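Enquirer: have a look at this fold, sequence not included:
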């Protein structure tokens, strides 16, 4: 774990050095001091490098002075910082100080001190250092050699500079740039031009620095023709005000990435023709300046020039991007008037525009009217269906055109696989998979990634993993698809392992990977691993990403730290409904009903409208705090106030609210008034209420409905048996157990998980598989004795086994959550909170026991069961025993 943290700190400090972020560096130094890692040479050197690059030399010197044995890396970082910030004298002084300590320069130190000599024009010292370079054998290092070339030139010794350049065995573009810079800065422009020609002949490709220097040379010589040639071939030889040349310049600048210059050249054209307008409108669309493209189109028409099909094709793309169907339909009418509607190029543009405006029926009409449908048109239509979630229509069109022999390509397969995933049609995925293999697309990276994604969304994780494993060079989208699938389907451990593999391959995660991993940590309640992913989110600069921010809120809330969730929520830059819902839901799950409702009010004030998930969280908050009137108010007004019809989930929440509050008759009335047949969640809520209030009649009715809806679920049998046991009907308890046996329904085993040092440990009742079982059971024995002295009495009535009281006490003692908590007590530092996740509802005896244990050990115990969080502290639970 320590090595992992060290690696994380060094990577983070390296990233901060690149961005010159001083304040975070100071915070990290304070943290490293606190945890005793500041004396680590790697951390210290990274901090010195950061401070030096930021120009904070006082901090750098302080670290250097406090270092027991500052090494070459420390001094090199300081000297480099001085040189890069233009403090040549200070860099030279630091070099002498380092030299007095008998530390030898390396290939990283020499360039910095030579740069300092260049700044201060210290030719004599530069020559001395040159001598050291030769003696130490670094003259062949291209980086050092390049710096020597620059140093001599800037000190006025051009001949020596040129001789050194000639001696470089393998000149790279930096070597040539160093020489060009020397000549242009010393007004030797002709020599710079000649050497540029030599560089081209030698096969070295010029870069932006080469061209910049040579353009300066052209300027110095007044050779405008050569300047235009060198200027990225942007201006052709002999350019003047000729319309053809002007149009070419507009088009080239637009397509070359400089729309501003393209517009400048366009504005200089006295009378723009149709080609001029087409070039600038297409350029605006290319640069996603879609409003500007529409403005240009209007100016063009005002100038008396009518658009042709190329103009309208670009304009249609702008309409599609802006989702302006009205304007798009107007352009469609214009195309009909111009009698160019049947042109395939234009038809595809119309299909794309209508699809992106969510008018797939209009797009299909254009497609059907096309006289000669080709693959481009098919892909536009199929992709449009897929993007608009018209998945059945997408698959139907593909089957139809496949039988007609139109064919398919990569784009077709991607759209079809996306729609198959949307329908969760695993059989279609398999068929498309077979087709892609048969057609030679099995090695296509995009198709492979789409297959992984589609199989994952169809819950076919084994197939997704097989495709991934067979991929010779999986890329980031491959990892993202499988990690996301693992996270969504609750296989968080596999997701985390895959992330480690991704890092091992040197791939940098994106915000989607981090979001998926955070969701995996949330499902596992893996707080420490979640914090590490949070660190990666910070390191890679994803905090401004809304998806990552929302996932952080969700992760911390589901890992039991509502404080961290609130901090993450406050840092989400643009809070949307997902952000608000995640935080409201988190507060509700932790029992902070009033805070959840207050935040809901703040959300409404912020102008964000709730969705059905938000209102489920609001009702849930009311439920676990016994706020019946508030819940009823929200439930009754959700349609009128927010336009949301209550779903099964909302009814289940409301029935649970009434049931927990003892209003069973009202709960039953609400079930009877539902506009649709109640599902299992509704009857489950009623059964839970019957258990709380020991109402056998209501419990039997709810259980009968659940036996019909979910005969394979053991939870119904267990709850019904608990109701019978609570009123002493042990004969009925036995009947339920026989019914389970006869129906071959197996009771879902209680399982609990706890995270210790990046590992997740699983426990079941009576588990002795752990390597530290003896210690765990000894701890439980010790706690049992202490609890007994404090007044704890095992609640044997909660155990349904037909055994003696003593045996029931033993069985209760070894519930999975108690084993997990005991392990946490012996495996974590004193005072640290214990976080445990359970797959079932925590039993009444464990709930009571943890109130005793948390007080005895003076620790907070956080249990996340299937319903909510329980924070046990100082002898009480956050739920107030209302759960």
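Expert: Looks like it came in fine. Quick caveat: nothing in here was measured; it's all calculated off a predicted structure.

Enquirer: going by C-alpha atoms from here, please, whenever you check contacts or count neighbours.
Expert: Will do.

Enquirer: and the strands in the chain?
Expert: In order along the chain, the chain carries the following strands (DSSP state E): 751-756, 759-764, 834-838, 861-864, 869-873, 876-877.

Enquirer: show me what the fifth one is packed up against.
Expert: If I follow you right, that is strand 869-873. helix 844-857, strand 861-864 (3 or more C-alpha pairs under 8 Å, 6 or more residues apart in numbering; DSSP states H and E).

Enquirer: just how off-centre is the longest one within its chain?
Expert: It stands for helix 844-857. Here the centre of helix 844-857 is set off from its chain's centre by 38 Å, with C-alpha atoms, centre = their mean, to the nearest Å.

Enquirer: can you pull the contacts of residue 630?
Expert: With contact taken as C-alpha atoms under 8 Å, 6 or more residues apart in numbering, residue 630 is in contact with residue 622.

Enquirer: gap between it and residue 657?
Expert: Distance of residue 630 to residue 657, computed by C-alpha to C-alpha, to the nearest Å: 10 Å.

Enquirer: overlap of the contact sets of those two?
Expert: Here residue 630 and residue 657 share the contacting residues residue 622, scored by C-alpha under 8 Å, 6+ apart.

Enquirer: circling back: to residue 117, which of the helices and strands packed on strand 869-873 lies closest?
Expert: Using C-alpha to C-alpha as the measure, strand 861-864 is the one of the helices and strands packed on strand 869-873 that comes nearest residue 117, at 62.3 Å.

Enquirer: contacts only, for the closest residue to residue 324 other than its chain neighbours.
Expert: Using C-alpha to C-alpha, 6 or more residues apart in numbering and skipping the chain neighbours, the partner closest in space to residue 324 is residue 357 (6.8 Å). The contact partners of residue 357, taken as C-alpha under 8 Å, 6+ apart, are 320, 323, 324, 325.

Enquirer: and the third one, how far from residue 360?
Expert: Using C-alpha to C-alpha, residue 324 is found at 14 Å from residue 360.

Enquirer: also the first one?
Expert: Using C-alpha to C-alpha, residue 320 is found at 12 Å from residue 360.

Enquirer: neighbour count winner among the two?
Expert: Here residue 320 and residue 360 are set side by side on neighbour count (other C-alpha atoms under 10 Å), and the busier one is residue 320, at 24 against 21.

Enquirer: could you find the closest non-adjacent residue to the more buried one?
Expert: When the adjacent residues along the chain are set aside, residue 320 lies closest to residue 353, with 4.4 Å between them (C-alpha to C-alpha, 6+ apart).

Enquirer: over to residue 395?
Expert: When the adjacent residues along the chain are set aside, residue 395 lies closest to residue 416, with 6.3 Å between them (C-alpha to C-alpha, 6+ apart).

Enquirer: here's the one I want to compare it with:
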């Protein structure tokens, strides 16, 4: 990588004091992100010492120039355990597991930080067994390594193992308590999270924010509000969690009041309020709020897009879609759904073909559109094509059965209905039974339709009888 030439115009240092100042400059430039200036100072040195090499190495690592750091590391005349560990940590943080392990194995000496860095690298990549082995083989452990192992289990959903590690720890600091609290809360263990929170000998702002952030799983917005009121201090994360709880429950006025009371805002908080508006009937209010966001991101654009789609403003959906500076699969799927809802299946089909990536949701949308609108050939083709690429779901089968009903393909519908559980592992829902009842009745098999209604694993409702009687009428 080429770096810009720095405006370092001092003479080449020859005195010790000059080398000291030059090293400080390399360190300062590296910490400030001016790695080109740091390199220029380094290259201007007639003589370099241990600190010259190390400060430039740390500058590369700090600014994520891993390849440049690797090249410099191989050229360094001085390497100590700190420089070895710095390279190990750089690879670990970049999820370059094999290179991290290679550095670890080559290290002439290792310290506790080296062992913990390797443990964290394994944990981040889901290698729990290797992380546990690294912990057990480490010649010493401290609170950092214990907490790293606890967090490794928690992040991979192994809450029971995380709790076991917590109970085995020789002592618990606030970081360990927060780690086990987050492990319980983020994995849906409501009672454990509440019990852990009540057991904590002290609570930090992180502890309180963890309880607030898990509001969707643990609390109603009223309970989140109560926790917020009890907090000894709050920050932007706290306010955003409170706003998100009100937004999730659709409380527009409370969301607006919370937003207006916030001491500061971020794009996340703007988006939380925007999400409430986007679920409503007023696209004008959504559009107005979107225009006030200082720096709208992809989430902001998707919320605006969803607002127009939900209110069937298809032309606005297309306009916003083309204005978006970036798109993801949510953007594409939202626009696709609006076209299908509008009955413009030809344009929807072209959009699906243009999508940089597709998923079962987008394919299922168009499949449903074909089935409901009577495009039976296209519906069958899409169903069989989807079956080759994705693990088709209940919604796909509903669309398939609707298509069969339209063309009277009773044998095909019955065959796939029976194969849902055995061949596809999909449990039949009431909708599937209704489709088959409708098809049996349309085909003249009224007794079979009536028998299916009585033997299905649901209490017969209005919909099933309506399917039967509408045909008889």
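Expert: Alright, I've got the coordinates. None of the values given here were measured: they were computed from a predicted structure.

Enquirer: what does the superposition give as a TM-score?
Expert: The TM-score (TM-score structural alignment, normalised by the length of the second structure) is 0.83; 455 aligned residues with a C-alpha RMSD of 3.3 Å.

Enquirer: residue 447 of the first structure - how many residues pack around it?
Expert: Summarising burial for residue 447 of the first structure: neighbours were counted as other C-alpha under 10 Å, giving 20.

Enquirer: quick one: contacts for it?
Expert: Contacts for residue 447 of the first structure were tallied using C-alpha under 8 Å, 6+ apart; they are 410, 413, 414, 436, 441.

Enquirer: the same query, at a cut-off of 7 Å, please.
Expert: Taking C-alpha atoms under 7 Å, 6 or more residues apart in numbering as the contact definition, residue 447 of the first structure lies against 410, 414, 441.

Enquirer: distance to residue 195 of the first structure added to the residues you listed, as a markdown table?
Expert: Conversion of the contacts of residue 447 of the first structure to a markdown table gives the following (distance: C-alpha to C-alpha, whole Å):
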| residue | distance to residue 195 of the first structure |
| --- | --- |
| 410 | 47 |
| 414 | 50 |
| 441 | 48 |
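
Enquirer: looking at these, which is nearest residue 267 of the first structure?
Expert: Ranked by distance to residue 267 of the first structure (C-alpha to C-alpha), the contacts of residue 447 of the first structure are led by residue 410 at 41.2 Å.

Enquirer: what about that closest one, neighbour count?
Expert: As a burial measure, the neighbour count of residue 410 of the first structure was computed by other C-alpha under 10 Å and equals 14.

Enquirer: dump the residue contacts of the nearest residue to residue 126 of the first structure once chain neighbours are set aside.
Expert: Spatial nearest neighbour of residue 126 of the first structure, excluding adjacent residues (C-alpha to C-alpha, 6+ apart): residue 117 at 5.8 Å. By C-alpha under 7 Å, 6+ apart, the residues touching residue 117 of the first structure are 88, 123, 125, 126, 151.

Enquirer: for residue 154 of the first structure, see how far away residue 117 of the first structure is.
Expert: Residue 117 of the first structure sits 9 Å away from residue 154 of the first structure, going by C-alpha to C-alpha.

Enquirer: cool, and residue 192 of the first structure?
Expert: With the distance defined as C-alpha to C-alpha, residue 192 of the first structure ends up 15 Å from residue 154 of the first structure.

Enquirer: still on that earlier bit, run a quick neighbour tally on the residue nearest to residue 320 of the first structure.
Expert: Neighbours of residue 353 of the first structure using other C-alpha under 10 Å come to 31.

Enquirer: quick one on the thing from earlier: could I get the helices and strands packed on strand 869-873 of the first structure as CSV with distance to residue 247 of the first structure and mean neighbour count?
Expert: Listed next are these as CSV, based on distance: least, C-alpha to C-alpha, whole Å; neighbours: other C-alpha atoms under 10 Å:
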stretch, distance to residue 247 of the first structure, mean neighbour count
helix 844-857, 78, 20
strand 861-864, 67, 26
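
Enquirer: who wins for proximity to residue 181 of the first structure among these?
Expert: The stretch from these with the least distance to residue 181 of the first structure (C-alpha to C-alpha) is strand 861-864; that distance is 65.2 Å.

Enquirer: in the second structure, which residues correspond to the closest one?
Expert: Taken onto the second structure by TM-score structural alignment, strand 861-864 of the first structure occupies no residues there; it is unmatched.

Enquirer: ditto for stretch 569-585 of the first structure
Expert: In the comparison with the second structure, stretch 569-585 of the first structure aligns to the range 352-368 (TM-score structural alignment).

Enquirer: do stretch 27-35 of the first structure as well
Expert: Going by TM-score structural alignment, stretch 27-35 of the first structure lines up with nothing in the second structure.

Enquirer: any idea which residue is closest to the centre of the first structure?
Expert: For the first structure, residue 511 is the residue whose C-alpha lies nearest the centre (C-alpha atoms, centre = their mean; 2.4 Å).

Enquirer: which residue in the second structure aligns with it?
Expert: For residue 511 of the first structure, the equivalent position in the second structure is taken to be residue 298, counting by TM-score structural alignment.

Enquirer: same question, residue 470 of the first structure
Expert: Using TM-score structural alignment as the criterion, residue 470 of the first structure maps onto residue 261 of the second structure.

Enquirer: its match and residue 211 of the second structure: what is the separation?
Expert: To residue 211 of the second structure, residue 261 of the second structure is 21 Å away according to C-alpha to C-alpha.

Enquirer: more neighbours: which of the two?
Expert: Between residue 261 of the second structure and residue 211, counted using other C-alpha under 10 Å, residue 211 has the larger neighbour count: 24 against 10.

Enquirer: map the more buried one across to the first structure for me.
Expert: Alignment note (TM-score structural alignment): residue 211 of the second structure maps to residue 416 of the first structure.

Enquirer: repeat that for residue 168 of the second structure.
Expert: With TM-score structural alignment as the matching criterion, the partner of residue 168 of the second structure in the first structure is residue 369.

Enquirer: likewise residue 271 of the second structure?
Expert: Following TM-score structural alignment, the counterpart assigned to residue 271 of the second structure within the first structure is residue 480.

Enquirer: now for that match: which residues touch it?
Expert: Residue 480 of the first structure makes contact with 512, 513 under the criterion C-alpha under 7 Å, 6+ apart.

Enquirer: can you pull out the helices in the stretch 101-250 of the first structure?
Expert: 109-120, 123-136, 142-154, 158-167, 173-185, 189-202, 208-221, 224-230, 243-255 (DSSP state H, counting those that start in this stretch).
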